[in-house]
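S.K.: Turn this into a model:
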Amino acid sequence: MDTYQRGFVWSEEQVSILHDELVAYAHAPTPDVPYYMGTLLLHECAEKRKRFIIDGQQRMTALCLLYQQVVGCFPAGQDLRYSRSSAGAISAALRLLKTTPSSIKPSIFGKIHFTVIIVSDVDMAFSFFDTQNSRGVRLETTDLLKAFHLRAIAQCSGSRPQESQKSLIHGLQDHCAKRWEIMQKETEKRPDGQKDGVDFAPRLFELFLWRARRWQANKRPLPDQARLLDEFQRQTWPAEQGPDTVPLYQSRTNIRARSLALSEQGGMILHGNQITLGMDVEQLPFSLRQPIQQGVGFFLYADKYAKLYQNIFVDQSDRYTYFRRILDELILKNQKYIIEIFQLASLMYVDQFGEESLDEFALRLEFLFGEIRLSHDRIAKETAQKFFSDLQGDELNLLDVITQASHPRQVNIYLKSQAKSCRETYRQDQTPTGSTVKGRYKKAVLKFFGKETTSLAEKEAWVEAEIEKLHAER
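M.R.: Purely as a prediction, here's the structure:
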């Protein structure tokens, strides 16, 4: 370990997760499939005749400690060195492993694979190091989830003959890996300020799937790597009906189907009523807060909501023409944290009700967000997050209301009831239209509703008139 690398900081929980994953891998029905642990970045120093770990030191250290526990000594050629600050974490990990029953055999270490990148220039080493540490947590979390669930496909037993089972598993793994890569890339052109070519997976899981599942009542926990891995890895359910089959749960989008089967080519069939879905993942009868099945279930779940996001916010579809006008002309003139929670709430709404009364929902929600813009010179992340608890009544937040509603009218009545808390801000509006953030937003509102006035005092009436016109056009 060179001077620029940090010491060993993994918690006992992280070491325990690695141990449990290796135990599960050891008992997989197809143990010939390698256990992939990501990328190792190494700096080869000609002067010192050594290779220093740039990225991957935490994983390598944990593996060495586990090796020592299983074999009784450290791996041959191991020359990892640490500062005193690492001693506590290493001692804690060793104590944990000594008290943890394990069925791991030494042969398993020969099946662990890494992708190794070696750089010879120290400046390049620092460049890699800085890049990994500035963005590595976001990317590494979703990479770990992808690797875990690809392995989970192989760890699921089935009733097919062994050779047929292996062929199915390899086909499913290949298909799910391709699905994931397409999901990462297909949302490149986004209207939310994200640059083209940025991996969409971290954004999907942190800003939308995590929040949709974990922001309940007055609780809004922020995701970190440990929490994301717990929610989308440790808390997922093992596949029990075969590697290609995912159980389904009754919901508004699923009344009769009991399970769903994925073919190696990507075709999907609903079991129970034998409806073929083809390859359109948007039709999958999933819900955002449902249990997630390991392996195929995880990839289909992520794929559905990436595709739903794409259809709502990116594609120029006729299905969302008026909604996209609200998004483009009003929401995108607001602040990025407001945009994120508008997208989150809209994603949950469409997941529950489709396009039914979506335009009314967007208008009423935008009215509430506009009050935040007019009453705050600066909108911090916490300001946007507090939106959910600031609504009247703390037993349910807006996301809970959407999830638990049986009809979109319930959600829109709820939003309308919240408008009274915004009226005073609009009535007192004296914001000059101009170059300030508030002024630009006000100008966008007046243009959207076609008003020549200098005040937003009557905005609530404009919203209601617009909703009446939408209802009349149906």
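
S.K.: C-alpha from now on. contacts and neighbour counts both.
M.R.: OK.

S.K.: so what's Tyr305 up against?
M.R.: Glu282 (C-alpha atoms under 8 Å, 6 or more residues apart in numbering).

S.K.: so how far is Leu368 from it?
M.R.: In this view, Tyr305 and Leu368 are 25 Å apart by C-alpha to C-alpha, to the nearest Å.

S.K.: before we move on, what about Glu466?
M.R.: 16 Å.

S.K.: Looking at those two, which has the bigger crowd around it?
M.R.: Counting neighbours by other C-alpha atoms under 10 Å for Glu466 and for Leu368 shows that Leu368 has the greater number, 20 against 16.

S.K.: Could you verify my assumption that that one touches Ser417?
M.R.: No. In this structure, Leu368 is not within contact of Ser417 by C-alpha atoms under 8 Å, at 10.8 Å.

S.K.: Can you show me the strands along the protein?
M.R.: 35-45, 50-55, 112-119, 245-247, 259-262, 268-271, 275-278 (DSSP state E).

S.K.: so what's the closest residue to Leu398 other than its chain neighbours up against?
M.R.: With sequence-adjacent residues excluded and distances taken as C-alpha to C-alpha, 6 or more residues apart in numbering, Leu398 is closest to Phe388, at 6.3 Å. Contacts here follow C-alpha under 8 Å, 6+ apart; on that basis Phe388 touches 218, 397-398.

S.K.: Can I get those residues in JSON lines including distance to Glu329 and neighbour count?
M.R.: As requested, these are exported to JSON lines (distance: C-alpha to C-alpha, whole Å; neighbours: other C-alpha atoms under 10 Å):
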{"residue": "Asn218", "distance to Glu329": "31", "neighbour count": "15"}
{"residue": "Asn397", "distance to Glu329": "26", "neighbour count": "20"}
{"residue": "Leu398", "distance to Glu329": "23", "neighbour count": "22"}
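
S.K.: Next, the structure of the following sequence, for comparison with the previous one:
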Amino acid sequence: MTDSEQDAFQFFDSQNSRGKALKPHDLLKSYHLREMVRDPEQLKIRLISDWEDMDQNALKDLFRNYLYPVIRWVKNRDGLHYSSDKIQYFKGIKQSNTFNYSIYHKASNIFIEQFNTSGSSELLSSGELNQFQLTQPIIAGKRFFAWTLHYSVLLEQVKSKIDDFHTKKEVPGKRTGDIYIKQLYEATLLFYADRFGFETIDESVMHQLYTWCYSLRLRMKAIYPQTINKYAIGQHDRINLGKDLFSIMSEMNDPQELKSIFLESVEESDLQSSSYKAIYELMKQWNGW
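M.R.: The predicted structure is shown next:
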């Protein structure tokens, strides 16, 4: 750890001056640190240290394969090719922004922080209020770091939920296409948990989201990032055309609405590989195909 804020920034910036291009998440770190003009030096130094202690590959994966695609798919837009050129989606509302919409979001964050630290949740016998939503803007500065940690933890909870609920045969991960499908499944659960709460993920939710994701695997012999992207925004004509699930979920007011989404059935003759026969049989049993 450095002894001063200036030393900390010099250490950080020197990585780029040595010819090593900074990763998108590190550029975001730098941006949000510079937005912390009213925060104490020690807080900035601690955030730099905490950030450097995190698994950098996991951070890269979090933004590239989950957060960026989801916030784009929710708006029915392309979620591919996350890079340093697209970090503006995570810069959020600047501290200097005083327009009506920004004041509303800033006030919401301040209220929740004060509520959670005041002991009010204990008094009301409730848990802490959730401060973040993927469909809402980030407040630039220190809250970006809390936001990133929040979704890092939530993603790990989702992955653990999948591991506990499914056998390895139900979520294969050896082939590249299988990995893409599994990431899509994790992303759908991440967004569902973000909107309605992790505790609302029950068996019926797992069945519905799994069916939506793995129906694509059954119908397609090869899966590429472009395949996933097209399917996520409801534009894949092989199955569930128009079922842009992220956008649909973003407009739901109650998790029970998920059950009303009609998904196309898959016939055994549709299978592109016998390797997925067990997955087909599982989905057939769940959905009464």
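
S.K.: And the TM-score, once the two are fitted together?
M.R.: The TM-score (TM-score structural alignment, normalised by the length of structure 2) is 0.75; 265 aligned residues with a C-alpha RMSD of 3.7 Å.

S.K.: still on that earlier bit, for Ala380 of structure 1, state which of the contacts of Phe388 of structure 1 is nearest.
M.R.: Each of the contacts of Phe388 of structure 1 was scored against Ala380 of structure 1 by C-alpha to C-alpha, and Asn218 proved nearest at 18.3 Å.

S.K.: That closest one: what's its closest spatial neighbour, skipping adjacent residues?
M.R.: Distances taken as C-alpha to C-alpha, 6+ apart put Ser389 closest to Asn218 of structure 1, at 5.6 Å, once the chain neighbours are dropped.

S.K.: same question, Leu248 of structure 1
M.R.: Leu248 of structure 1 sits nearest to Ser259 (C-alpha to C-alpha, 6+ apart), 4.8 Å away.

S.K.: Translate Ala472 of structure 1 into the numbering of structure 2.
M.R.: Aligned counterpart of Ala472 of structure 1 in structure 2: none (TM-score structural alignment).

S.K.: winner for burial among the strands of structure 1?
M.R.: strand 245-247 (a mean of 22; mean count of other C-alpha atoms under 10 Å).

S.K.: now the strands of structure 1 as JSON lines including distance to Ile17 of structure 1?
M.R.: Putting the strands of structure 1 into JSON lines (distance: least, C-alpha to C-alpha, whole Å) gives the following:
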{"stretch": "strand 35-45", "distance to Ile17 of structure 1": "13"}
{"stretch": "strand 50-55", "distance to Ile17 of structure 1": "19"}
{"stretch": "strand 112-119", "distance to Ile17 of structure 1": "16"}
{"stretch": "strand 245-247", "distance to Ile17 of structure 1": "24"}
{"stretch": "strand 259-262", "distance to Ile17 of structure 1": "29"}
{"stretch": "strand 268-271", "distance to Ile17 of structure 1": "32"}
{"stretch": "strand 275-278", "distance to Ile17 of structure 1": "36"}
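
S.K.: So which of the ones you listed is nearest His149 of structure 1?
M.R.: strand 35-45 (11.4 Å).

S.K.: quick one, which of the strands of structure 1 is nearest to Gly136 of structure 1?
M.R.: Nearest to Gly136 of structure 1, of these and by C-alpha to C-alpha, is strand 50-55 at 9.4 Å.

S.K.: Against which helices or strands is the closest one packed?
M.R.: Applying 3 or more C-alpha pairs under 8 Å, 6 or more residues apart in numbering; DSSP states H and E, we find strand 50-55 of structure 1 packed against strand 35-45, helix 122-154.

S.K.: cutoff 6 Å now
M.R.: Packing partners of strand 50-55 of structure 1 (3 or more C-alpha pairs under 6 Å, 6 or more residues apart in numbering; DSSP states H and E): strand 35-45.

S.K.: now what about the strand it packs on, what contacts it?
M.R.: Around strand 35-45 of structure 1, the neighbours that count as contacts under C-alpha atoms under 6 Å, 6 or more residues apart in numbering are 51-56, 112-120, 125.

S.K.: Quick check: the aligned residue for Ala384 of structure 1 in structure 2?
M.R.: Here Ala384 of structure 1 is matched to Ile228 in structure 2, going by TM-score structural alignment.

S.K.: From Leu149 of structure 2, how far out is that match?
M.R.: Separation of Ile228 of structure 2 from Leu149 of structure 2 (C-alpha to C-alpha) stands at 26 Å.

S.K.: neighbour-wise, which of these two wins?
M.R.: Using other C-alpha under 10 Å, the more surrounded residue of Ile228 of structure 2 and Leu149 is Ile228, with 22 against 15.

S.K.: buried stuff in stretch 140-150 of structure 1?
M.R.: Buried positions in stretch 140-150 of structure 1, judged by neighbour count with 16 or more other C-alpha atoms under 10 Å: 140-142, 144-150.
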